[in-house]
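**Student:** Sequence plus the predicted model coming up.
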Amino acid sequence: MKFVLFYHSLISDWNHGNAHFLRGIVTELMQRGHCVEVYEPTDGWSLRNLRAERPPGSLRGFFEAYPHLLSRFYDVDQLDPGAVLADADVVIVHEWNDPALVKKIGRHRARSGHYLLLFHDTHHRAVTDPESIARYDLEHYDGVLAFGKVLRDIYLDRGWAARAWTWHEAADTQVFRPIPCEPEEGDLVWIGNWGDDERTRELEEFLFEPAKTLGLQARVYGVRYPERALKVLSEAGIEYGGWLPNYEVPRVFARFKVTVHVPRRPYARALPGIPTIRPFEALACGIPLVSAPWDDIEHLFTPGQDFLVAHTRREMEEAIAAILNDRSFARTLAEHGRAAILKRHTCAHRVDELLDICRELRLSRSAKRKSRKEPAVL
C-alpha cells in the first residue's frame, strides 16, 4: 500500500517528540514493503528553531542515522491534493497541522473517495485548548487515531469524530536499545524539554531536589530552558547538556545508571493512561526508570516491576538510592522494563494495529457499497 503522511516534521525533533514515533512507524512500514511519503510544512516551527539554535549542518546527523527517510516540503496554499494523493491508499494527517490543510485534504477525500483518511492526535490540546481542536474539519475523515483511550473518548463524546481508535506511541527498538560498553558518565540523566511551566513544580520535587539531596552526578538535556531554570539546575549541581538529537539518546542512557519520568501536568491530571513517548524509549534502552505519579489506567505496564513509581520527593530519593546501591536490583528492573516494551510496545506493534484499523475500515466500506447495490426486497 501507499501511505501519505502529513506531519509537523520528520527531520526535526527540536521540542517535537512525535518525530521519534513517526520515524519508527515510517521505517517499519517501509521495511514491510509499503511505499511511504511524508510531507511537512516549509516553515515548520520545530525545524525553524533547530536551524536557528544549531550551527549549519546540524541536520547531517539525522540523514546519517536515517538514510532511508526523506521529507517532502509543501506550502498549504500551493499544495495540490489531486497530484499528491492520486495513488494513495492511506492518508494520515497529524493534529499539529494547519486547519486549512486538514480541511483541504478532507474535501479532496470527499470528491475522490479512493483512500482511507485518518486524523492523528498526540497532544493534550483536546483538554487544555479544546477550541483549537474543534476548528479542525474532520467531516470527511474515516476516523481519529488517538494516543490514549481517554483522548479517544473525548473525540467521540464531543462529536468531533464518528470513529476513533486508541493508538499509543511506542519505542522504535531499531534505534532505542541497550548500547554495551559505553563509558560511565554519571548517576542520573533526564531528557526532556522545559516547555511552558507545565511541570515546573514537579521537576523541582521529583528531579532537582532529589539530585541535590542525594549529591548525584546528574545531567539534563532539552530545550526551551529559561535563565531561571538554568539557575535552578546549577544550584542543584546538575549539568545542562542542551538539545540532544533523539537518535543519540540510547548512547547517553548507556552512560548513566538511572533516569526519571516527570509527566506534564495535563497528562497526569486530565489525560490519565498516556505516558507520552519518553518512558517507552527509556525502557527500550534498558535503563532503570523511576516515574513521578501517572495513572496507568490502560495497564500498559506493571509498575514496581517495569519501573518504580514515586509519589513524593522522599519516595523518589529512596527509589533512586535503591537503584544506585543495588546493581542486581537495578539490572532486574531494567530487564523487566525492556521485556515489557518488546512484548507490547514497539513501532512494529503499532504498525500491526494501524494495518488492522485499515482492514477494518476497508471491510466496512466494502459492506456499505454492497448494501447500496443490493436490490430492495419486495
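**Tutor:** Received it, and whenever you're ready, just let me know what you need.
**Student:** rest of the way, CA atoms for contacts and neighbours
**Tutor:** Will do.
**Student:** which helices and strands does the longest helix belonging to the chain pack with?
**Tutor:** Here the longest helix in the chain is taken by residue count, with DSSP state H as the criterion, and it is helix 347-373. Applying 3 or more CA pairs under 8 Å, 6 or more residues apart in numbering; DSSP states H and E, one finds that helix 347-373 makes contact with helix 18-31, strand 116-121.
**Student:** got the angle between it and helix 18-31?
**Tutor:** For helix 347-373 against helix 18-31, the angle between stretch directions is 70 degrees (axes from the mean of the first three to the mean of the last three CA atoms, to 10 degrees).
**Student:** would you say Tyr136 is within a helix?
**Tutor:** No. Using DSSP: H, G, I helix; E, B strand; the rest coil, the assignment for Tyr136 is coil, not a helix.
**Student:** how about the closest residue to it other than its chain neighbours, what does it touch?
**Tutor:** Nearest in space to Tyr136, with sequence neighbours left out and distances taken as CA to CA, 6 or more residues apart in numbering, is Pro99 at 5.3 Å. Contact partners of Pro99, counting by CA atoms under 8 Å, 6 or more residues apart in numbering, are 135-137.
**Student:** Closest to Glu182 out of the residues you listed?
**Tutor:** Tyr136 (46.5 Å; CA to CA).
**Student:** give the contact list for the closest one.
**Tutor:** Taking CA under 8 Å, 6+ apart as the contact definition, Tyr136 lies against 99, 102-103.
**Student:** got another, please set it beside the one above:
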Amino acid sequence: MKIVVLGLSITSSWGNGHATTYRGLLREMDRRGHEILFLERDARWYEAHRDLPEPPFCRTLLYGSLDELFSEYGPEICDADCVIVGSYVYQGIEVGKWVSRHARGIKAFYDIDTPVTLAALARGECQYLSEDLIPCYDLYLSFTGGPTLDHLERHYGSRAARPLYCSVDPLVHFPMPVTPRWDLGYLGTYSDDRQPGLEQLLFQPAFHWRKGRFVVAGAQYPASLKWPENTHHIEHLPPECHSEFYSSQRFTLNLTRRQMLVAGYSPSVRLFEAAACAVPVVSDRWPGLEEFFTPGEEILVASSAEEMLRFLQRFPEEARRAIGERARARVLGHHSAACRAEELEEYLTSL
C-alpha cells in the first residue's frame, strides 16, 4: 500500500514520545513492503534537535504552512491507499477536514494521546481533533484500549475504534553489558500531572536514602525545581542512548499521566522501552496494567515512598534480574514495533 502519515514529528525526539513510535512502526511497515511518505511541519523547536533528519525507511518531507502542504503534497495525499493523521499535529482539525474531503483511500486518525485528547474534547479545547471530525475517519487508532474504544464509537460516532498501543523497537532498546550506576531512574519530559508521582516515588526516596543514586532524564523541567542532592538530571537523551541509560539502573520508574490513570489501559512507550532493556520496572498503579504485565512477576507496583525504598534496599538481586528478563520476553513477544505493524496492516486490510 501507499501510505501517507501526517504526524507531529519523526525527525526529532526532543520533548515528545511520538518520534520513536513512528520510527519503529513505519520501519516495520516498510519491511512489510509498504511505501510510506511522512509529512511533518517544520517546527523551529525541533529544528535544532533533529536526531533522525532523514529516516531511511520512509520518505520524509517538511512543510511550513497548510497552503504549502496541500499545494505541494495534496496529490500524493489524495492518491494514497491510506492517509493517517496523528494527534498533536499543528492545525490538525483543518488537516483532518481537508483529508476527509479529498483523500480517496482509507482515512485514519492515530491518537498517541487518547485520554488527553478526550479530556480536551470534553472541555472544547482540543486543537487537533473535533467531535464532528471523528466520524469522518474510517479508523480511529488509539494508544488506549479497554472501555475507551467503546466510548469512542458510541459517544463520538467513530466508525471503527481499534487499539494500536505504543510499542518498543528492539533494534533501539535492548540490554547492554554495563554496571548499574544508579539505583533508580526515570525517563520522561516534565509534566504537571506526573510531577507529584515523581516527587513521591523518586524525590522522597532520594531525600530519605542519601546513599542511594538517582537519575532523571527529560526536558522542560522548571529551573526553580529543587532536586535532591543525590539525583542527577539529564536535559535530553536521544533514543540511541536509551538502552545504556536503562541498563545503567537497578530499577526504573514508570509514571502515568492523570488522564491515562483515569482511562486505564494506557501503557506508556517508556514502560515498554525499559522492559525491553530487561531493567525491572516499578510502576504506579493504573487500571488494565495486568493486561500488559503480570504484577510481581514481570513488573513491580509502588504507591508510596516507603514501598519504593523497600524495593530499592531489600529486593533480592536474583529476583530483581528475573523480573527484568520476564518483562523483556513479554514485550518482545507482544509489544514490539513488528507486532504493531502486523496489527495495523490487519486493520487496513479489513477496510
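**Tutor:** Yes, it's here. No experiment lies behind these values; they were computed from the predicted model shown.
**Student:** TM-score of the superposition?
**Tutor:** Here the TM-score for the pair of chains, by TM-score structural alignment, normalised by the length of the second structure, is 0.90; 338 aligned residues with a CA RMSD of 2.0 Å.
**Student:** most packed of the helices and strands packed on helix 347-373 of the first structure?
**Tutor:** Here the criterion is mean neighbour count by mean count of other CA atoms under 10 Å, and of those the winner is strand 116-121, at a mean of 22.
**Student:** Next, the mean deviation of it compared to the second structure.
**Tutor:** Its aligned residues in the second structure lie a mean 0.9 Å from strand 116-121 of the first structure after superposition (mean CA distance after the TM-score superposition for the first structure).
**Student:** Run through who's touching that strand.
**Tutor:** The set of residues external to strand 116-121 of the first structure that reach it, using CA under 8 Å, 6+ apart, is 89-96, 106, 109, 138, 140-147, 358, 361-362.
**Student:** can you give me the strands in the stretch 201-350 of the second structure?
**Tutor:** Using DSSP state E, counting those that start in this stretch, the strands of the stretch 201-350 of the second structure run over residues 214-217, 231-234, 249-254, 281-283, 300-301.
**Student:** For the first one, list every residue counted as buried.
**Tutor:** For strand 214-217 of the second structure, the buried set under the neighbour-count rule, 16 or more other CA atoms under 10 Å, comprises 214-217.
**Student:** Could you give the residue range in the first structure aligned to it?
**Tutor:** With TM-score structural alignment applied, strand 214-217 of the second structure matches the range 218-221 in the first structure.
**Student:** What are the contacting residues of the matching stretch?
**Tutor:** Residues outside stretch 218-221 of the first structure that contact it (CA under 8 Å, 6+ apart): 186-193, 211, 237-244.
**Student:** In the first structure, what residue corresponds to Asp169 of the second structure?
**Tutor:** By TM-score structural alignment, Asp169 of the second structure lines up with Asp172.
**Student:** What is the burial count for that match?
**Tutor:** Under the neighbour criterion other CA atoms under 10 Å, Asp172 of the first structure is assigned a count of 24.
**Student:** separation between it and Arg362 of the first structure?
**Tutor:** Using CA to CA, to the nearest Å, one obtains 27 Å as the distance from Asp172 of the first structure to Arg362 of the first structure.
**Student:** Neighbours of the closest residue to Ser12 of the second structure other than its chain neighbours, how many?
**Tutor:** Spatially, and ignoring its direct neighbours in sequence, Ser12 of the second structure is nearest to Arg50 (4.2 Å; CA to CA, 6+ apart). A count of nearby residues for Arg50 of the second structure, using other CA under 10 Å, gives 16.
**Student:** tell me which element Arg50 of the second structure is part of?
**Tutor:** With the criterion set as DSSP states H and E, no secondary-structure element contains Arg50 of the second structure; it sits in neither a helix nor a strand.
**Student:** pretty sure it contacts Ser13?
**Tutor:** Yes. Taking CA atoms under 8 Å as the contact criterion, Arg50 of the second structure and Ser13 are neighbours in contact, 7.3 Å apart.
**Student:** and for stretch 233-250 of the second structure, what span of the first structure is it aligned with?
**Tutor:** Alignment of stretch 233-250 of the second structure against the first structure: residues 240-257, by TM-score structural alignment.
**Student:** Show me what counts as buried in that stretch.
**Tutor:** 240, 242-247, 249-257.
**Student:** got a list of contacts for that stretch?
**Tutor:** Taking CA under 8 Å, 6+ apart as the criterion, the residues outside stretch 240-257 of the first structure that touch it are 13-14, 20, 62, 65, 175-180, 182-189, 219-223, 230, 233, 259, 282, 285, 287-288, 323-324.
**Student:** just how off-centre is it within its chain?
**Tutor:** The gap between the average C-alpha position of stretch 240-257 of the first structure and the chain average comes to 17 Å, counting by CA atoms, centre = their mean, to the nearest Å.
**Student:** What ranges does the second structure have for its helices?
**Tutor:** Secondary structure of the second structure (DSSP H): helices at 18-31, 44-47, 66-79, 92-102, 114-123, 147-154, 195-198, 204-208, 242-247, 258-263, 269-276, 305-314, 317-334, 337-350.
**Student:** contact partners of the fifth one?
**Tutor:** Where contact means CA under 8 Å, 6+ apart, the residues beyond helix 114-123 of the second structure that reach it are 87, 111, 126, 129-131, 142-144, 259-260, 263.
**Student:** looking at these, which has the most residues close by?
**Tutor:** Neighbour-wise, these (other CA under 10 Å) top out at Leu129, 27 neighbours.
**Student:** Next one: that one from Leu202 of the second structure, what distance?
**Tutor:** Between Leu129 of the second structure and Leu202 of the second structure the computed distance is 35 Å (CA to CA).
**Student:** OK, contacts around the residue sitting nearest the centre point of the second structure?
**Tutor:** What sits nearest the mean C-alpha location of the second structure, by CA atoms, centre = their mean, is Val269, with 3.8 Å. Contact analysis of Val269 of the second structure by CA under 8 Å, 6+ apart lists 17, 21, 166-168.
**Student:** Still touching in the first structure? Go through those.
**Tutor:** Of the contacts of Val269 of the second structure, the contacts whose aligned counterparts also meet in the first structure (both residues aligned by TM-score structural alignment, their matches' CA atoms under 8 Å) are 17, 21, 166-168.
**Student:** With distance to Asp150 of the second structure added, can I get those residues in a markdown table?
**Tutor:** Below are those laid out as a markdown table (distance: CA to CA, whole Å):
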| residue | distance to Asp150 of the second structure |
| --- | --- |
| Gly17 | 25 |
| Thr21 | 24 |
| Cys166 | 19 |
| Ser167 | 22 |
| Val168 | 26 |
